[in-house]
Structure formats: structure tokens, C-alpha cells
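Asks: structure of the sequence below:
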Amino acid sequence: MGLFENLVGAFLKLTDPTPDYTGPRCLLERNSVGGCDKCQQACPHQAIRLENFTVEIDEVRCTSCGLCTSACPGLALEFPLGSIQEKLHRGKGQLRCSRAPGAGDEVHCLGQLTPGLLAEAGARFGPLTLAHGDCAGCKIGGPSVPERVQQIAEEGRRYFPGLEVRLQQEPLAGAEVGRREFFGALFGGAKRSAAELMPNLPLLPEEPYEDKRAERPAELRLRRVAAIQAQSVRWPRIAVGEGCTLCPVCSNVCPTKAVERERSPSGEEYILKLDVSACTGCGACVESCPPQVITLTEADRVEVLGGPIELYRGVPPWYDL
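Replies: Alright, predicted model coming up:
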């Protein structure tokens, strides 16, 4: 592919309104018991189809509202969060949607916000102010956006309990921005745009399908940053009770590789471990566990910021097979 084709492809990528889809983190593709249709239910424009155990997004119907991304339990649907985080920082915790009047930075729709974005900004700036337009008549996100943002904020309080979010329809005054901050933001935006437009050189083979689960989503990184600043957290985690057969189902269905199964050095036991900071609380392992011995609970700050914890160990009943 030549330079021109790469530039055209990069431009289309920048203007493509659909969220990025990472199939290995989708509960449908992971064959979780009960499946999942939360993204389809959240979409106000019927732009999402669930076919052949995968998610297909209609680029014509999609308005880039982002409501599907915050509804996805496995974080398989994402918008790039760096630019939104930068806008929250530049506005010192103030942000408005593209249909809201007033000054300050804007995002296409407040539905693109995530618990991690709000928690990290709240930990840094204190109370956040989010302005929205007439959602009832908006063709981007629709009337459900304010309620959904409140739900996102409530989820964000799991990672930073002090999070305060004010939703308003009044014009946003906007935070004052100095010359240095303005030119710094302008230069930073230019660098990012140039990086996006540079052609990708095919020097390395494409990453294996399963390895993509090991990539820590930006949302999880933001949640962890917020947890570092918090006094306490209510991070979701799982617990494994007696009766576990140490089969690989929980590790297979986990969308973020939070659960891993490994063999002990002696070779006689198997060990289930959990990276708490990678757990989304999706419940896929709970629903899929054959003996139904996995439950959802909450982790404290020490467990989130520490290394993997041991969930269960033992000699599986099928060891001699």
C-alpha cells in the first residue's frame, strides 16, 4: 500500500464515527454463558447487530454518541479516551457536549464519557461540571443521555468515592486558559494528528487474536489512576468457593485476562490467580462456571494496587487424565 492510500485510510479512520471494536474482549466472542446484548440495548439508533457471535456496527446509523461503549461490560467497544481526558484537564473538570451553548472544551456527546474518565478527572480537579444541550430533541444521543451519565458517574464512584458530577443545561462558563496552556494544547494536538496521519509500516506481523486480550484498555488504566488517589475503593472482583474443579472456563471467558490458571512448580496443583486491577466485574465467569462456585464481590485499594492474588488452588479431579 502506497503513501497516498495510507493517508486516505488514516483520514477515514479519523472521521469514522464508529467506536473501535476488540473482538477478543467481547463476551459474545468469548462464548460466555448467557451471551451479552448490552451494547445493542444501549444504542438509540439500532446501529448494532449481533450476528455470528460478534458485533457489527452500521456506520450509516451510528452517530458516535458513545452509549454502547459505557454499556459494554468487557470494554470491547471503545473510543480513544486520550483526547477526551485532555479536554477534561484543559477545562479543569468542565466539559460540554457539542449541542450545549457556552465556552470551554466540548465532546461530541456526553455519552462518550466513561467511569474511568470521570473518576480520574474528579480525583484531579474535584467536582466536575458537565453541560448538555436539549437531549430530548437531539439526534446524536437522545433523551437517555443525562440518566446514563449519572449511571456512569455512580460507577466512577467505585474507583474514586469522592467523585462529584454536576449536570446542567445552562451555558458553560469554561475555565480560563493561559497562553502557555493554549499553545501547549495546540502543539500537542498537532503532534497527535501528524502521528495519526503517518503511514503504518508493515514491519511486524499482526498481533495474534488471543494476545489482544492482554492489552490493558485505557479505561482500566484511568480507573487505576483514580484509585491511587482515593482513600478507599469498591473495585469489582471475584471470589472462588469450595467445589472448584480448576477447569479453564473462567480464564477462557474473561475478556481482559484478569483470571489466569497456571500449574504449580510441583506440577501436582493448579492455581487460579486474579489481577484485580484488570477485572471489570462483567460476570462472565460467574455465569459460565460449571460448578457455579464463583461470586462477585469487591476489592479494597491494597488488592487493586498490588499484584495478582490467589483465588484457589488444588489438585483437579481430572488430574490423572
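Asks: make it CA atoms for all contacts and neighbour counts henceforth
Replies: Will do.
Asks: all the strands of the stretch 151-300 of the chain, residue numbers only.
Replies: Assigned by DSSP state E, counting those that start in this stretch, the strands in the stretch 151-300 of the chain fall at 165-168, 235-240, 259-263, 270-274, 294-299.
Asks: output the contacting helices and strands for the fourth one.
Replies: Strand 270-274 is packed against strand 259-263, strand 309-314, with contacts defined by 3 or more CA pairs under 8 Å, 6 or more residues apart in numbering; DSSP states H and E.
Asks: packing partners of the longest one?
Replies: Strand 309-314 makes packing contacts with strand 235-240, strand 270-274 when contacts are defined by 3+ CA pairs under 8 Å, 6+ apart.
Asks: of those, which is nearest residue 254?
Replies: strand 270-274 (10.5 Å; CA to CA).
Asks: show me what counts as buried in that closest one.
Replies: By 16 or more other CA atoms under 10 Å, the buried positions in strand 270-274 come out as 270-274.
Asks: any chance of the residues you listed in CSV, plus distance to residue 162?
Replies: CSV is the format used below for those (distance: CA to CA, whole Å):
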residue, distance to residue 162
270, 40
271, 36
272, 33
273, 30
274, 26
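Asks: now, which of the residues you listed sits nearest residue 157?
Replies: Nearest to residue 157 among these is residue 274, at 22.1 Å by CA to CA.
Asks: before we move on, the earlier item: out of the buried residues of strand 270-274, which comes closest to residue 53?
Replies: residue 274 (26.3 Å).
Asks: for the closest residue to the closest one other than its chain neighbours, what are its contacts?
Replies: Leaving aside its sequence neighbours, residue 274 sits nearest to residue 259 (CA to CA, 6 or more residues apart in numbering; 4.7 Å). By CA atoms under 8 Å, 6 or more residues apart in numbering, the residues touching residue 259 are 250-251, 272-275.
Asks: let's see this one next, to set against the first:
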Amino acid sequence: MQTTPEFRRERCTRYRFKYSECSRCQDACPHAAISLSDEGASLDPARCRECGLCVAACQTEALVTDKLPHIQLLKQAGAKADGFSIACTPSQAEADAKIPCLGALDATVLAYLSARKVKLELRGAWHCETCPHGTSGQAMIAYARDGVAHVREQADNGERWSDIVFAEPPEDAAKPAAVNHARRQMFRQVFGRAVEAALKDTPTAPVPLKAVRIAAPTSTIRRELLQIVWSRTAVGEFALDDTLPTSRFEVNDTCNQCELCVRVCPTGALGLAETDQAWRLTFQFNRCVGCDVCIEACQPHALERQTSVPLATGLEKEPVTLRNRPKQRCSRCDRFFMPASPAETLCQICADDDKDFGAMFG
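Replies: From the prediction side, this is the model:
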């Protein structure tokens, strides 16, 4: 019986932030089975072929399918000392495990197995040319391989990792098709950071509160796997890349303390630590999945993506402070507020009251 992937809307950036332009799942789907709205994603069972590419594309794991049991695959692979093979179901190749499409194996899963020195062989890539999933599947395979190569390049012990081998096609199989570089580049543009540059040039109106739906923060399996892989690298600085589910931010002086980025973050990577003396915006690197919704939501464009992260920072489990603003009591109403300068003694409400009174009565 055919079943579509399960959609967990509380994890979806489009559900959490009404104006999110994220379309990763839709762009990865080769069957036009996904439609998007500010409620999230809807999957058409009549079109869905259960390839799992939408699941692999989603950074927040809003889509999940039991046909891609990552944890079970990792356990099976770890128990096979003589090597482990994975095949795509459409190719009908024999293997230790089968999945709907090899493109559904993302970079973190492959990097984790490589770092654990699992002798991994992938079978069925020769079938992409005739496979209905092949238009996206082949590009997704290449995208994941780019991610693994990037991690290994950053690790000074990368030569001790195992290689990921693609099995040769049977004699009666068609010759493997060349990677569609145009589509591969499209994935890099869609899955990469183009949204950040576009937003900086687009004037935006203040975001209404109803545009944000609050939900409990979640963690993802892939981000946890990446953290394990991260611990196996031994470099002082790690270059970040769009093939990996993570980002690192700094905050510039345009931040107006609206806290919108914290409210839309689906993993709790951005947080607040507030006392009577100070207001602090914090960031926990090991929870960030690089979904970009915080950048989309930030109206003054105060969040700036960093290109690298020190290894020591990457392994820290405690949040770091991105912005720290002192607080003081209003001399009139005695409420705590964040002054723009030490000379300010009135909170914004009292200052506005003075302006309104002056406008009405002179």
C-alpha cells in the first residue's frame, strides 16, 4: 500500500513563519507531488512515488518516512565489519539494505558512516537515467557527496576515513548517465544562501505577530550526527558549507531587540537570557540546522552569517551571547527598559506619552 511521507507541521519553517519562502521539499520532488502554503506542505498521494527526496531535502525534518529508517541503517552498518551495501529499490540490485532512492541519503549520514570507517558501497546509481526519480535523485546524490568531501577536506585525519564506493553496473545495465550539472547547480542555489542576499535588497514591512506560530523547539537526527562527525575533526577552524545542516551567526547594530528570530527558530538554537540588569540574545551552534527562517524573519537584517566556526566553539554545548544590552529602570513608571544611550531615563512608552501630550496641548 502506497503511503506518502508524514508531515510534521510544527517543524516546518513555512508553518512557523507565515512569510517563509522555503521550498526545499518541493524543489527536490521529481514528481510535482508537493504544494506549499503558509500552513506548510501538502503531499498529493496520487503523484507521490515515495522516493524520500523531500525528506532528505528538509533541514528541520518536517517530513519523515519509515522507508528511510536512518537510525536502523546506521546500526546495521555499524554491525557489519566486512562492509555494508545500500541499494535503491528501483534498480532491483541486491544489498544489505534497500531505500527508495540513493539521493535520499544526505551528507550527514554518509559522512557519519565514513568517519566510523564503515566500508560503504552504494548500488543502483546506474539506474538513474531510466528511473522516474532520476531527475532529482542523481543531483541529490552529487549534492550529498559534495558535503562528505567538504567535511573530509576540513579534517586533518580525513585520510583515515573510509571511502564511499559506487558499485559498477551489471553488464546488461545501461551506462550511467552523466550528472546533470545544471540541476546540481540549481540545488546549490535553492538549498544554499541565495535567500540571504535577496532579502537584504528587499524592503519589508513590520511583521505582524500573527505571522509567527509558536511551537516547542525540536532537535534533528542529522544535526546530532553532524555533531558526532564534527568531534572527529581536529582543525582549528571549520569552513561552513551549504551542503551541511548548520550555520553560525553574528548580530550587527541594526538589531532592534524585537525577538522575532527567537520565536521563529524551530530548534531553539536562538534564545533569550534576560534579567533585571541585561537582555541577551544567545546562540547554540550545535542546535542550528541552517534552515534560514531567522534570516527571513529579521526585518532590520541584523543577522550576519559567518563563513567558518572555530572547532572549540563547534563543540561547545552551552549557548554563546550574540548581543548584550543593559537595562535600567524608567524614572517615571519604574519599568525596566533598554535605553539607546545611558542618557535616556524614560522608557519608550513614557517618552511617547510626552510626545503625544506635546502634540495635543503644545
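Asks: sorry, back to before: so which of the helices and strands packed on strand 309-314 of structure 1 gets nearest residue 83 of structure 1?
Replies: Using CA to CA, the nearest of those to residue 83 of structure 1 is strand 235-240, at 25.2 Å.
Asks: touching that closest one from outside, list them.
Replies: With CA under 8 Å, 6+ apart, strand 235-240 of structure 1 has contacts from 158-159, 276-277, 279-281, 293-301, 304, 311-312.
Asks: other SSEs contacting the longest helix along structure 2?
Replies: Counting residues, the longest helix in structure 2 under DSSP state H turns out to be helix 134-154. Applying 3+ CA pairs under 8 Å, 6+ apart, we find helix 134-154 of structure 2 packed against helix 53-57, helix 107-115, helix 181-191.
Asks: export the ones you listed to a markdown table and tack on mean neighbour count and distance to residue 355 of structure 2?
Replies: Formatted as a markdown table, these follow (neighbours: other CA atoms under 10 Å; distance: least, CA to CA, whole Å):
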| stretch | mean neighbour count | distance to residue 355 of structure 2 |
| --- | --- | --- |
| helix 53-57 | 26 | 51 |
| helix 107-115 | 24 | 56 |
| helix 181-191 | 16 | 47 |
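Asks: can you redo these as CSV with distance to residue 18 of structure 2?
Replies: What follows is these, written out as CSV (distance: least, CA to CA, whole Å):
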stretch, distance to residue 18 of structure 2
helix 53-57, 20
helix 107-115, 29
helix 181-191, 19
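Asks: among those helices, which comes closest to residue 166 of structure 2?
Replies: helix 107-115 (12.5 Å).
Asks: which residues sit against the closest one?
Replies: Around helix 107-115 of structure 2, the neighbours that count as contacts under CA under 8 Å, 6+ apart are 70, 74, 77-78, 120, 143-148, 151, 158, 161-164, 222-223, 225-226, 228-229, 232, 243-244.
Asks: what of stretch 185-198 of structure 1?
Replies: Residues contacting stretch 185-198 of structure 1 (CA under 8 Å, 6+ apart): 6-7, 10-11, 14.
Asks: nearest residue to residue 303 of structure 2 in space, please, no chain neighbours.
Replies: residue 251 (4.8 Å).
Asks: how about that neighbour, what's its match in structure 1?
Replies: When structure 1 is aligned by TM-score structural alignment, the residue opposite residue 251 of structure 2 is residue 240.
Asks: that match: neighbouring residues, count only.
Replies: For residue 240 of structure 1, the neighbour count with other CA atoms under 10 Å is 18.
Asks: the helices in structure 2, which residues?
Replies: Using DSSP H, helices in structure 2 cover 13-16, 24-28, 53-57, 70-78, 107-115, 134-154, 181-191, 194-200, 221-231, 260-264, 293-297, 311-315, 348-361.
Asks: nearest to residue 94 of structure 2, out of the ones you listed?
Replies: The nearest among the helices of structure 2, by CA to CA, is helix 70-78 at 15.4 Å.
Asks: okay, buried residues for that closest one please.
Replies: Going by 16+ other CA under 10 Å, helix 70-78 of structure 2 has these buried residues: 73-74, 77-78.
Asks: of those, closest to residue 134 of structure 2?
Replies: residue 73 (22.4 Å).
Asks: residue 96 is in contact with that closest one, correct?
Replies: No: shown here, residue 73 of structure 2 and residue 96 do not form a contact pair, counting by CA atoms under 8 Å, at 9.5 Å.
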